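> could you look at this predicted model? Sequence included:
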Amino acid sequence: MARHGGQLLVESLVALGAKKSFGVPGESYLAVLDALHDTKGKLDFVLCRNEGGAAFMAAAYGKLTGIPGICLVTRGPGVTNASIGIHTAMQDSCPMLVFVGQVGTDMRGREAFQEIDYRAMFGSVAKWAVEIDDVDRIPEILARAWKTATTGRPGPVVIALPEDMLTSATDVAPLRGPAAYPEPEPAAQALAQAREMLAGAARPLIIYGGCNWTAQGSAALQSFAEASDIPVVSVFRYQDQYDNFSPTFCGEAGVGMVASVKKLIVEADVILAVNNRFGENSTDGYTLLDVPLPKQRLIHVHGSDLELGKVYQPELGIQAGPNAFAKALAAAPVSGDWAAWRAEGRAAFEAGFDLGDLPSPVDMGKVTAHLRDILPDDVILTNGAGNFTVWPNKFFKFGPDARLLAPQSGAMGYGVPAAVAAKLAHPDRAVVCFAGDGDFQMNCQELATAAQAGAQPIILILNNGIYGTIRAHQERHYPARVSGTEMVNPDFVALAKAYGFHAEHVATTDAFAAAFDRALASNTGAVLDLDISPEALTPRVTLSQMRDAALKAKENA
């Protein structure tokens, strides 16, 4: 049957298993929009308000579901807006397909209207960037793109679609479904060597990361760790992939890494690293392990051979999928004299939740403690970037059914779109977004997307009138010289109500619980504007203390 390129693309995406697409319309891919007219209920198009928000939604959807998030944007300005989400998906190692309209093949290379060479632009940002020049090759290239996005180290693929290619007719059949690519299994010899190294350790440690865990894989890793009594640490913003209530879980290696986690990494003599890439934030600027040869004996397990030895040379590198490896490992636990080592790490993690009163009208320590008590076990938390992220990232315990959507790239504005995507993927689950006042304003227009799509989360705005992370660095390096970090904000309650959300201003800690109950009861989504003092910039050090310490250091220099 003859069909145009847009129809062939969309029918193939449906066959592959795509359910949601996120985007902003553009004339460069009208043929795709035309095809999406016929797939409502199978492959829906979620109309977004900015391509950056659309790309964040697609990235978060891929991270949450394991199915590539689909992002549709127009050429030039459209895809440059979307580039923030592409970069985030790459650093998060989550599956995503970005389809971008392109100038016609007869105009390419002339710097035509909105023309960009996408292979050059995204060659170092995405996992793969490709352009489809021949309509008959859509199924071939799409199958490769889907496989590339989902296997090895998952990541984003950018696919440019010339306008004339999309409107060309073809009788090529669409894809019938996705090919099966089982995770690579660990070699028996490598598995035996890994067990031998762990069994011979005095202070073993497991570090894990990545978004492509299954519930069974995470449970298998937990089973091995508990049976072997080995402490476990997550990399930056992946603590939700392991049960934090397990006595083996000892915290997160990420921004603001606590001393007890650093101690575990530095003092470990054998480290089993599963499915993580060794990023800057999870190694404290590559200082906790020596580059390229760590003092710790390192076993690195990853589905992509490109991650093995990329920064650190392991004593044993194993190319295997995380779930396949964890299942095989759990079959035979190890034992050793390290119970006190694990217990010390766990005790430090638990002690980290103890906080005194914070100097703020709304005390986020008490708010987060309340949320830990009342939120359902399968809650999904989201956040963007800023000092406020310490609350969902360091002061919440994720059980096996809870999820965290947070960007390893440190991108502001991710939390709101991620919450919308989460609510679309799981409309019956509670979704709570933590957003700073600066972070919220990066993508607050996506409240309109949420309202139109019927996917309204609860959003907590931690409103302190400053760009908190930058202000903290400013006070440490240039104390008492405030420049460019103070904000005059709009009326967030009025803004949220204009988008049809339930909204309240919360002025005190005591008022939060009732306000949050009303937010949960609302069927329109909710925005709570929390009155936070700039002094309460971190859980344990005030803004004034930062400034005073920096001034004193300068005086003594």
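Arrived safely, thanks for sending.

> okay, CA-based contacts and neighbour counts for the rest of this
Fine.

> now do the buried residues in stretch 200-212.
The neighbour-count criterion (16 or more other Cα atoms under 10 Å) identifies 200, 201, 203, 204, 205, 206, 207, 208, 209, 210, 211, 212 as the buried residues of stretch 200-212.

> around the residue lying closest to the third one once chain neighbours are set aside, count how many other residues there are.
If I follow you right, that is residue 203. If the residues on either side of it in the chain are set aside, residue 203 comes closest to residue 268, at 4.9 Å by Cα to Cα, 6 or more residues apart in numbering. Neighbourhood size, residue 268 [other Cα atoms under 10 Å]: 20.

> repeat for residue 280
Around residue 280 there are 13 residues (other Cα under 10 Å).

> any idea how far residue 171 is from the closest residue to residue 321 other than its chain neighbours?
Excluding the flanking residues, the one nearest residue 321 by Cα to Cα, 6+ apart is residue 303, at 4.4 Å. Residue 303 sits at a distance of 37 Å from residue 171 (criterion: Cα to Cα, to the nearest Å).

> residue 177 is in contact with residue 17, correct?
Yes - between residue 17 and residue 177 there is a contact at 7.3 Å, judged by Cα atoms under 8 Å.

> before we go on, here's another structure to hold up against the first:
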Amino acid sequence: MQSGGEILVRSLINLGARTSFGVPGESYLPVLDALHDTAGQLDFVLCRNEGGAAYMAAAYGKLTATPGLCWVTRGPGATNASIGLHTAMQDSAPMILFVGQVGTDMRGREAFQELDYRAVYGSMVKWATEIDSADRIPEIVSRAWKSATTGRPGPVVVALPEDVLSGKSAATPLSGPIAVEEAAPGAGALDALRGHLEQAERPLIMLGGVNWQEPSQRAMEAFAEANGIPVVTAFRYQDCFDNFSPVFCGEAGVGMPAHVQRLIREADTILAVNLRFGEMTTHAYTLLNVPEPRQRLIHVHPEPGELGKVYAPELAIQAGPNAFAQALSMLGSLDRS
């Protein structure tokens, strides 16, 4: 029999977690004990404030494409961390916030620092939940990890009641993560894509989002350079593309340069890969008409909910960035004569 804290930490280690960030609190002491017992396997980076810890976890998730883990205590610890969660959601960065909670026997009484985390974070994250039994820790952690990393990546909140963490269970820790294959574009979509790009006089590629692998970035660069198509990156995603490439034209973000605005506004065809059309990337939604842009829009994204969310694309392709880049590399040079 193991404590809930031990099952949780061992599950995270087996999922591949090696670094976490947080501010210690008495509401999750069994987790801290388990981290001490597994020293060197899952590091705990001590932070001065929960907001800073959440920012670090969000940045870690964005850089590594694996969930950035954050530990905070209940009440003020959780609310301090909310800014990092909001940032992770806006940036589509995988992250899991583990937050202490009052014991299950006290819930609903407005106990000291008690919060309803589903209500507080429900509109801010991909999923907010609370574990009500140590036996369910592997199940909930597996779902949290998958939710944070698949589709449109983002933050997940898991509340940990004190008695769940200290209670004993015979549950087996997770053995590893679920292998989820990226969605890939179909042959018909690729044929349509080729046709649109070959007909375009002023095509533009826009890139963003997380989960890019280096070979996929190189493939996108090779395709854009081979076909002379200018590229801009979305807000806070300058690293998606080689900034020294002859076809790189800048970032569509805060203080967007006039030449980037003009490229987007005057393009006749836009291939948007792995980005969501947010306020900054669209210059407050002024560069493309809502909901039907003047530009022919080809939107590629792994999350179907992002396709047509603001702008209605002429061609919507549900595909992950790496699977799409690999398929795009097979198109080779376009006939744009």
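Yep, it's here. Please read all numbers here as calculations on a predicted model, not as lab measurements.

> going by residue numbers, what spans are helices in the stretch 201-337 of structure 2?
According to DSSP state H, counting those that start in this stretch, the stretch 201-337 of structure 2 carries its helices in the segments 214-227, 258-266, 321-329.

> quick one: closest of those to residue 80 of structure 2.
Taking Cα to Cα as the measure, the helices of the stretch 201-337 of structure 2 were each checked against residue 80 of structure 2, and helix 321-329 came out nearest at 32.9 Å.

> check which helices and strands that closest one sits against.
Contact analysis of helix 321-329 of structure 2 by 3 or more Cα pairs under 8 Å, 6 or more residues apart in numbering; DSSP states H and E lists helix 214-227 as its packing neighbours.

> who has more neighbours out of residue 303 and residue 171 of structure 1?
Neighbours per residue (other Cα under 10 Å) separate residue 303 of structure 1 from residue 171, with residue 303 holding more: 26 against 13.

> residue 213 of structure 1 - how many residues pack around it?
Applying the criterion other Cα under 10 Å, we find 19 residues in the vicinity of residue 213 of structure 1.

> surely it is in contact with residue 325?
No - taking contacts as Cα under 8 Å, residue 213 of structure 1 lies outside contact range of residue 325: 11.0 Å.

> return the most buried member of the helices of the stretch 201-337 of structure 2.
For the helices of the stretch 201-337 of structure 2, the largest average neighbour count (mean count of other Cα atoms under 10 Å) is found in helix 321-329, namely a mean of 21.

> check the mean deviation of that one from structure 1.
Using mean Cα distance after the TM-score superposition for structure 1, helix 321-329 of structure 2 ends up 0.7 Å from its aligned counterpart in structure 1, as a mean over the superposed pairs.

> name the helices or strands packed onto whatever helix or strand residue 70 of structure 2 lives in?
Take DSSP states H and E as the rule and residue 70 of structure 2 turns out to sit in strand 68-72. Using 3+ Cα pairs under 8 Å, 6+ apart as the contact criterion, the neighbours of strand 68-72 of structure 2 among helices and strands are strand 19-22, helix 50-64, strand 95-101.

> apply 10 Å and report the result again.
Applying 3 or more Cα pairs under 10 Å, 6 or more residues apart in numbering; DSSP states H and E, one finds that strand 68-72 of structure 2 makes contact with strand 19-22, strand 43-46, helix 50-64, helix 76-80, strand 95-101, strand 155-161.

> out of these, nearest to residue 247 of structure 2?
helix 50-64 (23.9 Å).

> now the closest one: buried residues?
50-63.

> kindly report the same for stretch 34-46 of structure 1.
So for stretch 34-46 of structure 1, counting by 16+ other Cα under 10 Å, buried means 35, 36, 43, 44, 45, 46.

> just these now: which is nearest residue 475 of structure 1?
For the buried residues of stretch 34-46 of structure 1, with residue 475 of structure 1 as the reference and Cα to Cα as the criterion, the closest is residue 46, at 41.9 Å.

> excluding chain neighbours, give the residue nearest to the closest one in space.
The shortest distance from residue 46 of structure 1 to any residue other than its chain neighbours is 4.7 Å, reached at residue 22 (Cα to Cα, 6+ apart).

> isn't that neighbour up against residue 60?
No - if you go by Cα atoms under 10 Å, residue 22 of structure 1 and residue 60 don't touch, sitting 11.1 Å apart.

> pull up the overlap in contacts between those two.
54, 69, 421 (Cα atoms under 10 Å, 6 or more residues apart in numbering).

> what about the last one, which helix or strand?
Which is residue 421 of structure 1. The secondary structure element spanning residue 421 of structure 1 is helix 415-425 (assigned by DSSP H and E).

> alright, I will stop here.
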